[in-house]
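*Asks:* prediction below, plus the sequence it came from.
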Amino acid sequence: MTEPIDIVIYHNPDCGTSRNTLAMIRNAGIEPHVVEYLKTPPSRALLMQLIARMDIPVRDLLREKGTPYAELGLQDETLTDEQLLDAMMEHPILINRPIVASPIGVKLCRPSEAVLDILPMPQKGAFAKEDGEAVVDAEGRRVS
């Protein structure tokens, strides 16, 4: 019997990119732990760990669209990582999504097909995004 594959997706069900990413994880035959991060935000320590594992600057995790980004003045390049983290802790909607953690790595899956790079299992069949864009063919191979 094989060990279950531990994958976590920090998910927003209102986000198409997040829904497509979740569907691709499931298309690989994996049922991930789904964390609706707006209802259950990650702790500051966990968020810092995820950012470190993604090897991205804190600023790269900030979401601008549909958030208080501009009103909070977060475009100010002089803000420290600590200040940006403070804003994300106070307003979790500022955390860009979806973030997926797998045994292979952690990634901000924008575009959604970026998840394919960190899934330990191949796609089980064809997959198209909600908008109809083909991502994986019938043999489970990535479409360019």
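*Replies:* Great, that's in hand. Numbers count the residues shown, from 1 in each chain.
*Asks:* can we go C-alpha only for contacts and neighbour counts from here?
*Replies:* Fine.
*Asks:* so Ile51 touches Val58, yeah?
*Replies:* Yes - with contacts counted by CA atoms under 8 Å, Ile51 reaches Val58, the gap being 6.6 Å.
*Asks:* which one's more surrounded, the two?
*Replies:* Remark: of Ile51 and Val58, Ile51 carries more neighbours, 20 against 17, as counted by other CA atoms under 10 Å.
*Asks:* what's the helix or strand for Ala23?
*Replies:* helix 16-27 (DSSP states H and E).
*Asks:* want to compare, so here's the second one:
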Amino acid sequence: MANIKILHNPRCSKSRETLKLLEEKDIAVDIIEYLKTPLTEQEIRSLYTKLDLENVTQMMRVKEPEYKAAGLNSADTTDDQRFAAMVQYPKLIERPVVINGDQAKIGRPPESVLDIV
């Protein structure tokens, strides 16, 4: 069986809903509370590749105050600056994220993760 992981924030309703959905389908998951155990920049870059998104901001919570505080709303912000900000402020990473091997999906809506499990 694949080693499925979820980047989880127990305070987030979408994160809780996604975890519950996986559990209801008897899908075993490793829970990573990424606010308690932050990801490295290399792990975040790898996650971005697995998510197969068009741009880095699609994996970020752009409405968080830290996004603006880090100056990321400037048009000339680089991806390197965005990755560094996600290391510094883990809450900027969109949640939840389910990872299965070389694929990952953001659980918004929660059912979208079922494509990869």
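*Replies:* Received the coordinates, thanks. Since we're looking at a predicted model, the values are computed, not measured.
*Asks:* buried set for the helix holding Ala23 of structure 1?
*Replies:* Neighbour-count burial for helix 16-27 of structure 1, counted by 16 or more other CA atoms under 10 Å, picks out Thr17, Ser18, Arg19, Asn20, Thr21, Leu22, Ala23, Met24, Ile25, Asn27.
*Asks:* next: stretch 66-77 of structure 1.
*Replies:* Tyr69, Leu74.
*Asks:* same question, stretch 42-52 of structure 2
*Replies:* Ile44, Arg45, Leu47, Tyr48, Lys50, Leu51.
*Asks:* next, Tyr10 of structure 1: secondary structure please.
*Replies:* For Tyr10 of structure 1, the secondary-structure state derived from DSSP: H, G, I helix; E, B strand; the rest coil is strand.
*Asks:* quick one: map Ile95 of structure 1 onto structure 2.
*Replies:* Matched by TM-score structural alignment, Ile95 of structure 1 corresponds to Ile93 in structure 2.
*Asks:* isn't its match right next to Val62, touching?
*Replies:* No - counting by CA under 8 Å, Ile93 of structure 2 stays clear of Val62, with 9.1 Å between them.
*Asks:* who's in contact with the residue lying closest to Leu108 of structure 1 once chain neighbours are set aside?
*Replies:* If the residues on either side of it in the chain are set aside, Leu108 of structure 1 comes closest to Ile99, at 4.5 Å by CA to CA, 6 or more residues apart in numbering. By CA atoms under 8 Å, 6 or more residues apart in numbering, the contact list for Ile99 of structure 1 reads Ile9, Tyr10, His11, Val106, Lys107, Leu108, Cys109.
*Asks:* trace the second one over to structure 2, please.
*Replies:* With the correspondence set by TM-score structural alignment, Tyr10 of structure 1 lines up against Leu7 in structure 2.
*Asks:* next: the fifth one.
*Replies:* In the superposition onto structure 2, Lys107 of structure 1 corresponds to Lys105 when matched by TM-score structural alignment.
*Asks:* do you know how far its match is from Pro65 of structure 2?
*Replies:* Distance, Lys105 of structure 2 to Pro65 of structure 2, using CA to CA, to the nearest Å: 24 Å.
*Asks:* and what of Gln81 of structure 2?
*Replies:* Note on Gln81 of structure 2: its distance to Pro65 of structure 2, by CA to CA, is 16 Å.
*Asks:* what is the nearest of the buried residues of stretch 42-52 of structure 2 to Ile31 of structure 2?
*Replies:* For the buried residues of stretch 42-52 of structure 2, the closest approach to Ile31 of structure 2 (CA to CA) belongs to Leu47, at 15.4 Å.
*Asks:* which of the three states applies to the closest one?
*Replies:* The assignment at Leu47 of structure 2 comes out as helix when based on three-state DSSP.
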